[in-house]
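>>> everything below, folded, please.
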Amino acid sequence: MSNSSDMASEEPTKRMTKASRPVVDRTVWLDAARAILVDQGIDAVKVEPLAAMLEISRSSFYWHFKNRQELLDALIEYWTDVNDRALRALVEPHPDDPKEREQLARTRLRQLVNLFIDERQFSSEFDMAIREWARKDHAIEKRVARIDKQRIAHLQKIFVDMGHPKADSLIRAKILYFHQLGYYLTGIKESKEVRIRNAPRYLEVLSGIKI
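Now for the predicted structure:
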């Protein structure tokens, strides 16, 4: 259910031409930092390479960030916003009617698998780059652990709404989440067609319900 993202901002670090370069606002700097993080790792995320990539002077950087550390703090916030926005949307709103909740949960589980397959709203490359950064920084490691816990809670909510007991839903959520991380970590390559074809069977096995 995974493969590399086709998001333009996740492409390996490429120099932006003056003609194609967007307005250099804070988000442009963060996208450039993300691209370097994915391509080269956290140690390469520095002002000089970012300015060179964007083909602008370093002074522009300091309109948006006091220093490199402030950029790194913003980058981890950017990750939680960009990569978790679609996932959070899958558990909101939460209907009061049990039958409506169950039906909506089935739909959301299908949408979740499609989210992992498509990867335009959830970038596996960005996620893996952040996790590699966490290996070197204890504060980032703690942040990643907290985000993982929140994501699993979102998935657990879907399974609870499908009618599974809370304890069972937690296990199902962990299996689904760790299974997906395993895909990313092992670098399994499958075509989008294969993943789409296999998705219904994954859903049935993971949910215990024929969807």
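
>>> switch to C-alpha atoms for all contacts and neighbour counts from now on
Noted.

>>> can you give me the helices in this protein?
Counting by DSSP state H, the chain has helices at residues 26-40, 47-54, 68-89, 98-118, 124-134, 138-161, 166-186, 192-207.

>>> can you tell me the closest non-neighbouring residue to Lys18?
Nearest residue to Lys18, sequence neighbours excluded (CA to CA, 6 or more residues apart in numbering): Glu55, at 7.5 Å.

>>> thinking that neighbour is in contact with Ala19, fair?
No: judged on CA atoms under 8 Å, Glu55 makes no contact with Ala19 at a distance of 11.1 Å.

>>> higher neighbour count, those two?
Glu55 (14 against 6; other CA atoms under 10 Å).

>>> the more buried one: what's it in contact with?
By CA atoms under 8 Å, 6 or more residues apart in numbering, Glu55 lies in contact with 15-18.

>>> from these, pick the one nearest Arg88.
Comparing the contacts of Glu55 against Arg88 with CA to CA places Met16 closest, at 32.3 Å.

>>> the closest one and Ala32, how far apart?
10 Å (CA to CA, to the nearest Å).

>>> and the residue nearest the centre of the chain, how far is that from Glu92?
With distances taken as CA atoms, centre = their mean, the residue of the chain nearest its centroid is Asn83 (3.2 Å). According to CA to CA, Asn83 stands 16 Å off from Glu92.

>>> about what we covered before: and the contacts of Glu55 as TSV, adding distance to Phe159 and neighbour count?
Shown next, in TSV, are those (distance: CA to CA, whole Å; neighbours: other CA atoms under 10 Å):
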residue	distance to Phe159	neighbour count
Arg15	44	14
Met16	44	15
Thr17	47	11
Lys18	49	10
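
>>> columns distance to Leu206 on top of those residues, output as CSV?
Compiled in CSV, these are given as follows (distance: CA to CA, whole Å):
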residue, distance to Leu206
Arg15, 43
Met16, 43
Thr17, 46
Lys18, 48
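
>>> out of the residues you listed, who's nearest Pro49?
Arg15 (10.2 Å).

>>> I'd say the closest one and Met53 touch.
Yes: counting by CA under 8 Å, Arg15 touches Met53, with 4.7 Å between them.

>>> now do the buried residues in stretch 181-190.
181, 184 (16 or more other CA atoms under 10 Å).

>>> so for that stretch, first residue to last residue, what's the gap.
This stretch, stretch 181-190, spans 15 Å end to end (CA to CA).

>>> please give me the structure for this one as well, since I'd like to look at both together:
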Amino acid sequence: MSIRYRMVKKKESSKLGQQDWIDLGLKVLAEKGVESVRVEPMAQLLNVTKGSFYWHFKNREELLEAILQDWVSRETDSIIEQVEVAGGDASTKLLYLFELAIQDDGQVEHAIRSWAANDSKVALLLEQVDQRRLSYTKTLFLELGFTPFEAMVRARMVYYALIGEFTVGTRTNPSERLAEVRLQHLILTRRD
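Sure, this is the predicted structure:
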């Protein structure tokens, strides 16, 4: 999948905000990796000068930090919030969580995991994200009456399957994937 960049006309560049840089940074990260998230090439893609970048960020490191925080917000905080707002019992929440999780193509997740392999700060953040996601999922399984051990095993099974799918990069068609995740939900929530 190639990135489609929004080209900004010079007269529109004053409307360019910090979020535009973050969004482009996420796209570049997903397609080419963290080493390609560079100021000058991104400024060219946005059709602005490097000065536009420095209006919003002190340096590349600040942009990279903003990209990570945006990702955490979108792919962890927002998803948990959506599940909680939707409500329902724990089984309903789990199914909705599974359905939301498969809507992501996993490219940014995979790129961040690759980045974390060579950056201890990113690895620490990723470990915190993994723990938060697993803890939330485990809590829902606990609410279904599973023991703490059973709840954690189930949380890990579904989470590791999804992360593995992102890492391997194989995805079935959306309707097939939805059927799969619903079957996973049925299997993991069944109490025999």
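
>>> so what number do they get for TM-score?
The TM-score (TM-score structural alignment, normalised by the length of structure 2) is 0.88; 189 aligned residues with a CA RMSD of 2.3 Å.

>>> which residue in structure 2 lines up with the residue nearest to the centre of structure 1?
Here Asn83 of structure 1 is matched to Glu75 in structure 2, going by TM-score structural alignment.

>>> so how far is Ile112 of structure 2 from that match?
For Glu75 of structure 2, the distance to Ile112 of structure 2 - CA to CA - is 12 Å.

>>> cool, and Ser36 of structure 2?
13 Å.

>>> what do you get for Gly145 of structure 2?
Separation of Gly145 of structure 2 from Ile112 of structure 2 (CA to CA): 34 Å.

>>> same check, this time on Gly51 of structure 2
27 Å.

>>> compare neighbour counts for those two and give me the winner.
Ile112 (22 against 12).

>>> contacting residues around the more buried one?
Applying CA under 8 Å, 6+ apart to Ile112 of structure 2 gives the contacts 29, 122.

>>> ok, the aligned residue in structure 2 for Arg135 of structure 1 - contacts?
Alignment note (TM-score structural alignment): Arg135 of structure 1 maps to Ala117 of structure 2. Contact analysis of Ala117 of structure 2 by CA under 8 Å, 6+ apart lists Ala123.

>>> state the distance from Ala111 of structure 2 to Gly145 of structure 2.
Taking CA to CA, one finds Ala111 of structure 2 at 36 Å from Gly145 of structure 2.

>>> those two: which has the busier surroundings?
Remark: of Ala111 of structure 2 and Gly145, Ala111 carries more neighbours, 20 against 13, as counted by other CA under 10 Å.

>>> surely the more buried one touches Val28?
No: look at Ala111 of structure 2 against Val28 with CA under 8 Å: they stay out of range, at 9.8 Å.

>>> spell out which residues are contacts of both of these two.
The contact lists of Ala111 of structure 2 and Val28 share Val34, where a contact means CA under 8 Å, 6+ apart.

>>> ignoring the adjacent residues along the chain, who's closest to Arg108 of structure 1?
Excluding the flanking residues, the one nearest Arg108 of structure 1 by CA to CA, 6+ apart is Leu90, at 5.8 Å.

>>> number of nearby residues for that neighbour?
20.

>>> what range in structure 1 matches stretch 147-155 of structure 2?
Residues 165-173 of structure 1 are matched to stretch 147-155 of structure 2 when aligned by TM-score structural alignment.

>>> quick revisit: quick check: the gap between the match of Asn83 of structure 1 and Glu165 of structure 2.
When Glu75 of structure 2 is compared with Glu165 of structure 2 (using CA to CA), they lie 16 Å apart.

>>> before we move on, what about Glu12 of structure 2?
Here the criterion is CA to CA. By it, Glu12 of structure 2 lies 39 Å from Glu165 of structure 2.

>>> Gly17 of structure 2 too?
33 Å.

>>> cool, and Asp23 of structure 2?
Distance from Asp23 of structure 2 to Glu165 of structure 2, by CA to CA: 23 Å.

>>> and if you look at Val85 of structure 2?
27 Å.

>>> and what of Trp71 of structure 2?
According to CA to CA, Trp71 of structure 2 and Glu165 of structure 2 sit 18 Å apart.

>>> next: Ser175 of structure 2.
16 Å.

>>> check Phe146 of structure 2 too.
Counting by CA to CA, the gap from Phe146 of structure 2 to Glu165 of structure 2 is 26 Å.

>>> what does Thr139 of structure 2 give?
23 Å.

>>> and what of Glu35 of structure 2?
In terms of CA to CA, Glu35 of structure 2 sits 23 Å off from Glu165 of structure 2.

>>> same deal with Arg4 of structure 2?
In terms of CA to CA, Arg4 of structure 2 sits 24 Å off from Glu165 of structure 2.

>>> kindly report the same for Glu81 of structure 2.
Distance from Glu81 of structure 2 to Glu165 of structure 2, by CA to CA: 24 Å.

>>> got it, and Pro174 of structure 2?
14 Å.

>>> how about Ala155 of structure 2?
16 Å.

>>> Leu50 of structure 1 maps to what in structure 2?
In structure 2, the residue paired with Leu50 of structure 1 according to TM-score structural alignment is Met42.

>>> same question but for Lys192 of structure 1, I mixed them up
In structure 2, the residue matched to Lys192 of structure 1 (TM-score structural alignment) is Pro174.

>>> and its match, how many neighbours does it have?
Neighbour tally, Pro174 of structure 2, other CA under 10 Å: 11.
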